[in-house]
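S.K.: show me how the following folds:
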Amino acid sequence: MTFAFDNTYAQLPERFFERLAPVPVAQPRLVKLNEALAESLGLDRDALRSPEGLAVLSGNRVPEGAAPLAMAYAGHQFGHFVPQLGDGRAILLGEILTPSGERFDIHLKGSGRTPFSRGGDGRAWLGPVLREYILSEAMYALGIPTTRSLAAVATGEQVVRETVLPGAVLTRVARSHVRVGTFEYFHARQDVDGLRRLADYVIARHYPEAKATEQPYRTFLSAVIGRQAELVARWLGVGFIHGVMNTDNTSIAGETIDYGPCAFMDAYHPNRVYSSIDHRGRYAYGNQPRVAQWNLARLAESLLPLLDPDPDQALAAAQDLIEGYTARFEQAYLAGFRAKLGLFEARDEDPELIDGLLLAMSETAADFTNTFRSLCDAAAGTAGPDAAPLADAAPLSPWLGFWHARLASEAGDPQARAAAMRRANPAVIPRNHRVEAALNAAVSGDLDPLDSLLRVLSRPWDEGPETRAYSLPPEPHEVVQKTFCGT
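M.R.: Predicted coordinates:
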């Protein structure tokens, strides 16, 4: 059981983290192993399934070469600053290098109390662990930057939330776990040396092209802004709602991280909220672009001492970069929705065409995924405006006329256009009711629904007999109104 550890974060000053090992568990049992991910990481899947591998995945054994630690960070949670958060129930075992030379964190979530636990038990329970496994692997299959799940292990112990629940540990894989909140941690302490060390570390690891520029910290900030703009635009393209877009949940590497009360929409509405803790809709579907910009502004504030020795010049540079987020997001957003609508040419009227469709969908609570998927057949001429679900949304009829006229004005074969649209519009997403059904069964010991769901979600663009049932919207009694983070 070997990991190709090459730990760099652990070489930073001690104030960046607390060194400690995971807290052992009573009776670990492997629930799910991501064999394809293990292979890509250069890990032996049979060894991971062995007693020695299970001991590592549960936190009962620290593998050779690991440098376990709990990372320190701060964060704005629902707009309120908390100067010290940190890994309260997680341990970074270390970083490994894949056979292709890529670097990834190996991270145990639910691995026991740390100095950052703030009175919590440091544990996770099986439902949210498997939920993150499902959602992160679905996101990966959709081609959207994300952390991934290597394994889910039941601990044989119980955790107490609103009730007594089975404990579990998730092994998470990420490009890194540095967050906007990590920079805020040092900024709040006026630790400019810590800020510089952290920025230099992140530049070397994630943005090496910035190092050779005249203003490396400005280039770095600009690059992070670009990645976040593209990430959130891609979330909107698949109807994803993160649910808790705090700055401590905003990855500097540009990945989707911390799948708590997140969800994919069924019926479309820009104000859609599922998160049980988002009482005022701060992180609603349509608010996510603005929230991302707000979070990035907090990063820019933290970096001010590095942007320029003159405070006024530093502030001007930060404001310019943050204001530039809007254009970068809109460019990514329009490109994504043009692809979804089969528009090969960029025209000035595109925002109006996109907004017109979304408005009609919101007025009829049209299913987000199925409406866009139905447009693929409509573009090919194999389904008319009377095809479901288009027939269920009368306000769509005028819009369909404008859209067909637009397609007719562009060159291109209808079948080729439809094929391109099918690569931009998934047939299957992790619908909330399907996820909940799989989780309830898994917690009761039946993994078949989980395995079937994961198999279908790994091929989100495909249609066939196996996928058809997973593409259906929930029946009224199946609708999930609230999703939960599990802490």
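
S.K.: every contact and neighbour count from this point should use C-alpha atoms.
M.R.: Fine.

S.K.: all strands of this structure, in order?
M.R.: Remark: strands assigned in the chain by DSSP state E are 17-19, 29-33, 69-71, 75-77, 80-82, 90-97, 103-109, 124-125, 148-160, 164-174, 240-241, 263-264.

S.K.: how far away from the center of its chain is the fifth one?
M.R.: Mean-position distance between strand 80-82 and its chain equals 22 Å (CA atoms, centre = their mean, to the nearest Å).

S.K.: now do the last one
M.R.: Computed by CA atoms, centre = their mean, the separation of strand 263-264 from the middle of its chain amounts to 11 Å.

S.K.: ok so, going back, tabulate the strands of the chain in CSV, adding columns for mean neighbour count and distance to residue 412.
M.R.: Formatted as CSV, the strands of the chain follow (neighbours: other CA atoms under 10 Å; distance: least, CA to CA, whole Å):
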stretch, mean neighbour count, distance to residue 412
strand 17-19, 19, 56
strand 29-33, 19, 44
strand 69-71, 24, 52
strand 75-77, 21, 48
strand 80-82, 14, 51
strand 90-97, 26, 44
strand 103-109, 24, 42
strand 124-125, 27, 51
strand 148-160, 22, 37
strand 164-174, 23, 40
strand 240-241, 23, 30
strand 263-264, 24, 32
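
S.K.: and for comparison, fold this next one:
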Amino acid sequence: MATASTTNKSSTPSFPTFENTFATLGDAFSASVQAQPFKSSYLIAANEPLAEQLGIDPSLIRHDFFRQIFSGEKLADGSQSIAAVYSGHQFGVWAGQLGDGRALLLGDIKLHEPDSNSYSRYEIQLKGAGPTPFSRMGDGRAVLRSSLREYLCSEAMNALGIPSSRALSLIGSDQYAMREQPEKTAIVARAAPSFIRFGSFEHWYYNDEHEKLKQLADFCLEHYFSSCLVEENPYQAMLKNIVRLTAEMIAHWQAVGFMHGVMNTDNMSILGLTLDYGPFGFMDGYQPQQICNHSDTQGRYAFHMQPRIGQWNCHALAQAMLPLIGDVNAAQEALATYVPSFEQKHAQLMAAKFGFQRTQDGDLDLISDFLDIMAKGNSDYTNSFRALSNYKLAPVSLENEKLRDLFLDRESLDKWLERYKTRLITEQSNDEQREITMKRSNPKFVLRNYLAQQAIEAAENKDFSELERLYTVLLHPFDEQKELENYAALPPDWAQTISVSCSS
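M.R.: Predicted coordinates for the structure are as follows:
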């Protein structure tokens, strides 16, 4: 990760040319907006691997031109600055028109090296570059606190193998915005194959503009779901794919203990990407009913609710696509893929976390009982699974004692471990090999709120060293990194006072 340094003010360097694929939809789908750059800005961090993938020479990162492009001061060749319109359900209530209130789409760049999901282009957005016609009385800014969290978590999720938008750069300023109190502002340049949301479809459906709805759907079929074009009902096939991708994404969240915090339909990606990092959190002590968003007073988006809400959101999307699909039964058939897709992916991920080579009867009960023991003692989610990776079949071992130390109810754990041991023996599990495979599924490091808070407090004083260290740790979540053991530590007492909400 490149961090703040002396910039090079020589002649304008070579830079990838932007295209504007989304803008081809026409003016009804977006508004042309000029960014309002900071009076003065500075590079806090940049994602060199992603920059290279986008064809940006890493040496360019420290050039003023890079900072100017990703702070909104200049437009690169071919770039247009637009804000997309969409609507959505917020906390289950229809909210009407929303749109990019503080995000500007610069266009898309062809990937120099296409990523594993085969998308060949990434759209680039600036988040926090000033107001748009969709700001709804807001100032269009993003505070340093939330911007730094999004920068870190986007890349942490990607390293964990969880579908997500990416973060290209983080630009800081000395300009303040008023939230609960005055806060420093920043701009995140984020990247994704598309930022189209469930709410993008809902917007045209609820405005009774079915031609625009069809135009958007045909655009998505052409660019993201072309394999569906050969199906008898391409729109139903596309919905089925979106439902599956959404279910699998949320299965990933549940397996790693991630809480999104604000699963409104306008925050749901049609590509099954984790999008719009706001009041998110990773589990510390395991509590299925945990709410990570201080604004979520009813617990709609609590951890254990996420699979159900994902399904609810898919139903909202299906309703919006119904004029295109043409038949309620066909839409319901597409929606019916949600539960089996979630259950299959979640079972696969959890089996890997427990080191099971193949599925057996009783596995779900064994997994559920372990989680119950964790919940009763508030055992740390990440550390408990990591310690389980070290479990030995031998009657007595130091690793097993370290695992027991993480649980208050050791009697219940010991009884469970006897069942677990019997289960492992049935498939002749080898301690050494099982440890290797389990540690590929059970991260040692996640972005705990207190770790992010430490980086935020340092960054507010223009000390970005902690951000850089934490970023480096999170890029390798499954590695031991023994010299950085403290980043896997349980949260200190003061971390209980950290509060995250929709305000950023």
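
S.K.: to residue 345 of structure 1, which of the strands of structure 1 lies closest?
M.R.: Ranking the strands of structure 1 by proximity to residue 345 of structure 1 (CA to CA) places strand 240-241 first, at 25.9 Å.

S.K.: so that closest one matches what in structure 2?
M.R.: Mapped onto structure 2 using TM-score structural alignment, strand 240-241 of structure 1 covers residues 258-259.

S.K.: what residues does that stretch touch?
M.R.: 253, 280, 281, 282, 283, 291, 292, 302, 303, 306 (CA atoms under 8 Å, 6 or more residues apart in numbering).

S.K.: apply 7 Å and report the result again.
M.R.: For stretch 258-259 of structure 2, the external contacting residues (CA atoms under 7 Å, 6 or more residues apart in numbering) are 253, 280, 281, 282, 283, 292, 303.

S.K.: related to what we said a few turns ago, what's the closest of the strands of structure 1 to residue 474 of structure 1?
M.R.: Here strand 263-264 is closest among the strands of structure 1 (CA to CA), at 12.4 Å.

S.K.: which bit of structure 2 covers the closest one?
M.R.: Under the criterion TM-score structural alignment, strand 263-264 of structure 1 matches residues 281-282.

S.K.: residues in contact with the matching stretch?
M.R.: 257, 258, 259, 260, 292, 447, 448, 449.

S.K.: from residue 246 of structure 2, how far off is the third one?
M.R.: The span separating residue 259 of structure 2 from residue 246 of structure 2 equals 15 Å under the rule CA to CA, to the nearest Å.

S.K.: just give the closest residue to residue 124 of structure 2, not the sequence neighbours.
M.R.: residue 191 (4.7 Å; CA to CA, 6 or more residues apart in numbering).

S.K.: the one you found maps to what in structure 1?
M.R.: Checking TM-score structural alignment: residue 191 of structure 2 goes with residue 173.

S.K.: what about residue 404 of structure 1, how many residues nearby?
M.R.: Residue 404 of structure 1: 12 surrounding residues under other CA atoms under 10 Å.

S.K.: ugh, wrong one, residue 70 of structure 2
M.R.: The tally of other residues near residue 70 of structure 2 (other CA under 10 Å) stands at 27.

S.K.: pretty sure it contacts residue 190?
M.R.: No. Residue 70 of structure 2 is not in contact with residue 190 according to CA atoms under 7 Å; the separation is 9.7 Å.

S.K.: what do these two both touch?
M.R.: What both residue 70 of structure 2 and residue 190 touch, as defined by CA under 7 Å, 6+ apart, is the set residue 126.

S.K.: need the contacts of stretch 258-259 of structure 2 in JSON lines with distance to residue 210 of structure 2, can you?
M.R.: Formatted as JSON lines, the contacts of stretch 258-259 of structure 2 follow (distance: CA to CA, whole Å):
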{"residue": "253", "distance to residue 210 of structure 2": "34"}
{"residue": "280", "distance to residue 210 of structure 2": "34"}
{"residue": "281", "distance to residue 210 of structure 2": "38"}
{"residue": "282", "distance to residue 210 of structure 2": "40"}
{"residue": "283", "distance to residue 210 of structure 2": "42"}
{"residue": "292", "distance to residue 210 of structure 2": "37"}
{"residue": "303", "distance to residue 210 of structure 2": "35"}
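
S.K.: about what we covered before: which among the contacts of stretch 281-282 of structure 2 gets closest to residue 474 of structure 2?
M.R.: Distances from residue 474 of structure 2 to those, taken by CA to CA, are shortest for residue 447, at 7.1 Å.
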